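> sequence and predicted structure, then a few things I'm wondering about:
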Amino acid sequence: MEPIPSAPAMHQQHRAGEATTGPLAVITMLFFMWGLLTSLNDILIPHLKAVYMLSYVQAMLVQFCFFGAYFLVSAAAGMLIKKIGYQHGVVVGLLAAAAGCALFYPAALGGYGLFLCALFVLASGVTVLQVAANPYVTVLGDARSASSRLTLTQAFNSLGTTVGPLLGGVMILSGTVLSAQQLANMPSDAQAAYRTAQAAMVQIPYLMLAAVLVLLAVVFMVIRLPRIAHDGDPAREHGNKSILGYRHLVLGVGAIFLYVGGEVSIGSFLINFLEDSRVASLSQADAAHYVSFYWGAAMVGRFIGFAAMRYISPGKALMFNAGCAVFLLLCAILGRGHLAMWSILLVGLCNSIMFPTIFSMALRGLGVRTGQASGLLCMGIVGGALVPFAQGLLADTIGLRASYLVPVACYVFVFYYGWKYAAPATHPLRKSSH
């Protein structure tokens, strides 16, 4: 994958490092939307699990298809944006995501497989948005405050992930869910009618989202965003060194893989965890509100991090948050009742600064290779597909609570990455770290 230049069609050109508040505000809308779309998976999983009587592993195919798109589409998205530019890439991403949402309408009549196909199309559009927007934010201002700036936009991403489960809980999980035994006692035609009615509850919410995404695409067609150009020649600045020769980037891809995997895995099983009689004994609809608390805690932490990380080393902040996440997860695994419930929910607060901090640390000092590196980092988001799948296998064999050891291991690596590159925020990474 080649470095991603800006679109020639953009008439206004800004050099990396200039303050551009207006464009940053416009791009922030995208972070909100893909946060909302991603967090709705946490509502879809228990809903489809109940409708189609799925095992945990089968239900995790939702995340496997959604986040698997990041791995399969990121490289192509990078090449696409190289040809058409950041702004036009955003338009393509929005329209693709809208098409995926629209496919939920026929999927409700066609079964679980069509839902998975619709999710893959939706996620492909979100992947294009991620590949375009994340590096765009890192270069819209002073490089020393890139972590802080990306943390701010990620805070609005968390606002979307907070709103998503609330809307999904009301619009998707509000119906009566029958147990496996109740469904088995019904005649076959009644079972089929029940499954169709339950599956159809996702149609209206996703059609509404499709309309919003199309509207946003129209907005991005007509507005003007600054063109981003990096100074320097790639051959002169980096020689013939492979992009994989930058150790802080390669380890950053691993950290993104495991962080996203751990965060998504926790949210994916959260409703089922809160249903447990040893934890909270909540209904699915009530538990959905607490999923919003999990993502909302990340939003609060990101607004705090936006200010604090102007003065704190990104690596040290990453170490602290990852260490707290490990501690809280162990409390959730070993504890009961409110201790277990609130421990796992507060992991969301620890997640707050992790993605933007890892992302900006991994891109530091790459200059003209920023776009290429961004594509690699977005491929790392495939952790959201594989880690929940691994936890699902463990949940089916040793139990749901013990399966949370999987995200514990993920956060241990994130702690290591923060320790490895805990350089001061105002200084570039040392050459030895490359």
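Nice, I can see it. Numbering: from 1, shown residues only.
> make it CA atoms for all contacts and neighbour counts henceforth
Noted.
> run through the helices of the stretch 101-250 of the chain in chain order.
In the stretch 101-250 of the chain, helices defined by DSSP state H, counting those that start in this stretch lie at 104-110, 112-139, 146-171, 180-184, 188-199, 203-222, 234-238, 247-275, listed in chain order.
> now those in TSV, with mean neighbour count?
Converted to TSV, the helices of the stretch 101-250 of the chain look like this (neighbours: other CA atoms under 10 Å):
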stretch	mean neighbour count
helix 104-110	19
helix 112-139	25
helix 146-171	25
helix 180-184	12
helix 188-199	15
helix 203-222	17
helix 234-238	12
helix 247-275	24
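> mind putting those helices in a markdown table, distance to residue 407 included?
Formatted as a markdown table, those follow (distance: least, CA to CA, whole Å):
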| stretch | distance to residue 407 |
| --- | --- |
| helix 104-110 | 30 |
| helix 112-139 | 22 |
| helix 146-171 | 19 |
| helix 180-184 | 29 |
| helix 188-199 | 30 |
| helix 203-222 | 29 |
| helix 234-238 | 36 |
| helix 247-275 | 4 |
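> please identify which of those is closest to residue 358.
Between residue 358 and the helices of the stretch 101-250 of the chain, the tightest spacing by CA to CA is seen for helix 247-275, at 6.2 Å.
> after the closest one, next one along is what?
Following helix 247-275 in sequence order, the next helix or strand is helix 284-308 (DSSP states H and E).
> against that first model, consider the following:
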Amino acid sequence: MAVAPSTTVIPSEAPASARTNYAPALTLLASLFFMWGFITVINNTLLPHLRAVFDLSYTQTTLIESVWFIAYFVASIPSAKLIERIGYQKSLVTGLLIMAAGSLGMMLAASIPSYGVTLVMLFVIASGITLLQVAANPYVAVVGKPETASSRLNLVQAMNSAGTMLAPMFGAYLILGRSKSGTAEAGAVISQADRLADAHSVILPYGLVAAVLVVLAIVIARFPLPAMGNATSRVAKEERRQHSLWKHRNLVFGVPAIFIYLIAEIGVANLFVNFVSQPQIANLTHEAAGRYLTFLWGGMMIGRFVGSAIMQRVRAETVLAAVSIGAFVVMMVTVFAHGPVAMWSLILVGLFHSIMFPTIFTLGIKGLGPLTEEGSGLLIMAIAGGALVIVQGWLADRFGLQWSFLLTAACELYILFYALWGAKPTEQVEG
């Protein structure tokens, strides 16, 4: 099989002294989790904005997000090779600068304006985020006690959720709140001149994002990040050949679990504004709906803090099964209810989605030993599942936006299957 990307893995528990030395590094990594969460969720307010500016169908709108997540698949292997070549710290700086370049490109796309250039620049930003993700997620998951890996990654991912919670307010105020389409009542006709003016509202927010990314890159470049030494070296090829990834059920079913979960999470977030702004749901302007999106991501942040604490005492598989059932129930309410009930049920799914990604990730690499590196890479590449949000866009165009959330409900059932059976390791390999 092809070697999947990931280069910063510690297969076994680090000694207490080493864990203490990693504390500053983990704190700094938390800021990266915050930033890539923030930038990713700006898309949730950007998509309804671009839909109005370019007069897009739901399929064309969700194609924007599909391009974003295709970057995870395309950029993962090059990211791994880059980390091997220039090292962990320089790769983090490079990833941030790539993201900053893409943000500057978004300013260009807004100035033209151009749907095509927008797609390219969002791909560039997502490629930079991929470079950060390839290293950061497995690093946090395996530093420390294996039995608390899910708790640890959920805790750091809570900073990612803090970024996702603040981003909708940022986007609602600086993008939707400063555009004609964002403040207009549902069904209002927007002139071509207004569309052109609306496109320019993207320039300021992405300029601010680019500046923050450059500053953060400078900070990380100057930070005395501890050298990981031999603990993070790639395991010898000869040793890896003695084992097979396909014998590990928790990984084999974990890769599609990440893929399918991303379809659910991204579909909910990206169609939230359009859904709740409908007359039969909450009849809000896009700007007002964007503010309610904060509650969705805020629920994910709270859920990760709470989930981190719960998983200190309760098995991760049990917690994952419980939240998948909760997510399925609220999604069915969203499909069949109307008015505020449908809106708040969709908001509530964020609480149940909160611990899914980090928990599936840590369960997926459990017991892989020297294969942890390849297994982590496959799980990172599975984030590309978010690209299939275009399927929900097609369903929304064909059957209606509300009915399209049946796809999300089906995704929750697979996560339940994984928690109850697929996550059980079939073979343990010593690290």
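Thanks, I have it. These numbers come from a predicted model, not from an experiment.
> now what about the TM-score between them?
Here the TM-score for the pair of chains, by TM-score structural alignment, normalised by the length of structure 2, is 0.91; 415 aligned residues with a CA RMSD of 2.3 Å.
> before we move on, the earlier item: closest one to residue 28 of structure 1 among the helices of the stretch 101-250 of structure 1?
Comparison of the helices of the stretch 101-250 of structure 1 against residue 28 of structure 1 by CA to CA identifies helix 146-171 as nearest, at 5.4 Å.
> could you tell me where the closest one falls in structure 2?
Aligned by TM-score structural alignment, helix 146-171 of structure 1 falls on residues 149-174 of structure 2.
> so what corresponds to residue 379 of structure 1 in structure 2?
Using TM-score structural alignment, residue 379 of structure 1 pairs with residue 381 in structure 2.
> actually residue 52 of structure 1, not the one I typed
When structure 2 is aligned by TM-score structural alignment, residue 52 of structure 1 is paired with residue 54.
> spatially, what comes nearest to its match if we skip its sequence neighbours?
Nearest residue to residue 54 of structure 2 in three dimensions, chain neighbours excluded: residue 115, at 7.1 Å (CA to CA, 6 or more residues apart in numbering).
> any idea what the one you found aligns with in structure 1?
Using TM-score structural alignment, residue 115 of structure 2 lines up with residue 112 in structure 1.
> surely its match and residue 50 touch.
No - using CA atoms under 8 Å as the test, residue 112 of structure 1 is too far from residue 50 to be in contact (11.6 Å).
> looking at the helices of the stretch 101-250 of structure 1, which is nearest to residue 88 of structure 1?
Of all those, helix 203-222 sits nearest to residue 88 of structure 1, with 7.3 Å by CA to CA.
> what packs against that closest one?
Secondary-structure packing of helix 203-222 of structure 1 (3 or more CA pairs under 8 Å, 6 or more residues apart in numbering; DSSP states H and E): helix 61-102, helix 104-110.
> circling back to that earlier point, give me the number of residues near the residue nearest to the match of residue 379 of structure 1 when sequence neighbours are not counted?
Nearest residue to residue 381 of structure 2, sequence neighbours excluded (CA to CA, 6+ apart): residue 73, at 5.1 Å. Using other CA atoms under 10 Å, residue 73 of structure 2 has 20 neighbouring residues.
> hmm, residue 73 of structure 2 is touching residue 377, no?
No - Residue 73 of structure 2 lies out of contact with residue 377 (CA under 8 Å); the separation is 10.3 Å.
> so which of the helices of the stretch 101-250 of structure 1 gets nearest residue 82 of structure 1?
Nearest to residue 82 of structure 1, of all these, is helix 112-139, at 9.8 Å by CA to CA.
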